[in-house]
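Asks: Sequence and computational prediction follow.
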Amino acid sequence: MRTCSSCAFFYGAGSRYEPAPLFNVFLEDIAKEKNEMKLLVRNLARNTTQEELSAAFAKFGSIQSCTLVMDKETGESKGFGFVEMPKVGDAKLAIKSLNGAEIDGAKIRVKKAEEAGAAPQE
């Protein structure tokens, strides 16, 4: 078997091209990458419901999950939540469109949520 020097394919005795083994590993890594984006939504009015928040983001694509963070003692909203969207492009459009938008009288802030345990970006 010989490897084509200008690409990631090798060829044998026949004329059939097959992906080189390392190229297969690369393709598997790409397939495993997450394609969804989790968004942090801050400055929500305390009376904004999960359904209202989800409806605002659904205008830009499908919603994987929508969660308001609630106070354990009072059961009331803490004024922020998370929205997960399966398509990164839809999530970016939602950020661009909804960051600074008004929902229930509050000017909300939307950005990509940081991974748990990640150092905050300055």
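Replies: Arrived safely, thanks for sending. Numbers count the residues shown, from 1 in each chain.

Asks: Every contact and neighbour count from this point should use C-alpha atoms.
Replies: Will do.

Asks: And the helices in this structure?
Replies: Assigned by DSSP state H, the chain shows helices spanning 21-32, 50-58, 88-98.

Asks: So for this protein, the centremost residue is which one?
Replies: The residue lying closest to the centre of the chain (C-alpha atoms, centre = their mean) is M37, at 0.5 Å.

Asks: I'd say it and E84 touch.
Replies: Yes: using C-alpha atoms under 8 Å, M37 makes contact with E84 at a distance of 5.7 Å.

Asks: now the helices of the chain as JSON lines including mean neighbour count?
Replies: Formatted as JSON lines, the helices of the chain follow (neighbours: other C-alpha atoms under 10 Å):
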{"stretch": "helix 21-32", "mean neighbour count": "11"}
{"stretch": "helix 50-58", "mean neighbour count": "16"}
{"stretch": "helix 88-98", "mean neighbour count": "18"}
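
Asks: got another, please set it beside the one above:
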Amino acid sequence: MRLYVGNLSFETTENDLEDLFGQYGTVSEVALMMDRMTGRSRGFAFVTMSSPAEGQAAIGALDRREVAGRNLTVNEARPREERSGGGGGGGSRRFDQQRSNTRSSFSRPRR
């Protein structure tokens, strides 16, 4: 069972989570989410327990529990939603320059 663990202290490590959740069963995987730019923790993780019963035991014991000065949020992880094709993009600089050379849509029409 995959669990979402939120409101983590930024100093929390994967080993800390493995030790904490290991009290309630076998931890199969710990994935602490890190910021790509800074290398710091983003304050949440996913912990996979080997069975649903162990996952429920961990949720019951750890949800809203204070760890490292913060009240944890622990619940069953939701499946990741499919991402759509994304936004429209930024356009090209060349196109924007060409467009700025044309008449503004706010100028008076020529007579």
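Replies: In hand now; what should we look at? Everything quoted here is computed from the prediction, not taken from an experiment.

Asks: Fetch the TM-score of the aligned pair.
Replies: Taking TM-score structural alignment, normalised by the length of the second structure as the basis, the two superposed chains have a TM-score of 0.71; 82 aligned residues with a C-alpha RMSD of 1.0 Å.

Asks: hmm, back to that, wait, what's in contact with the residue nearest to the centre of the first structure?
Replies: 84-88, 91, 112 (C-alpha atoms under 8 Å, 6 or more residues apart in numbering).

Asks: Tell me, how many residues neighbour A45 of the first structure?
Replies: Residues lying near A45 of the first structure (other C-alpha atoms under 10 Å) number 18.

Asks: give the contact list for it.
Replies: Neighbouring residues of A45 of the first structure by C-alpha under 8 Å, 6+ apart: 79, 103-106.

Asks: which residue in the second structure lines up with it?
Replies: In the second structure, the residue paired with A45 of the first structure is S9, using TM-score structural alignment.

Asks: For Y11 of the first structure, which of the helices of the first structure is the nearest?
Replies: helix 21-32 (12.0 Å; C-alpha to C-alpha).

Asks: ok so, going back, neighbour-wise, which one of the contacts of A45 of the first structure leads?
Replies: G79 (19 neighbours).

Asks: how far away is that residue from A58 of the first structure?
Replies: 19 Å (C-alpha to C-alpha, to the nearest Å).

Asks: ok, back up a step: check the contacts of A45 of the first structure and tell me the two furthest apart.
Replies: Pairwise across those, and taking C-alpha to C-alpha, the largest span is found between G79 and G105, at 12.6 Å.

Asks: could you show me where the strands are in the second structure, in order?
Replies: 2-6, 27-34, 41-49, 66-67, 70-71, 73-76 (DSSP state E).
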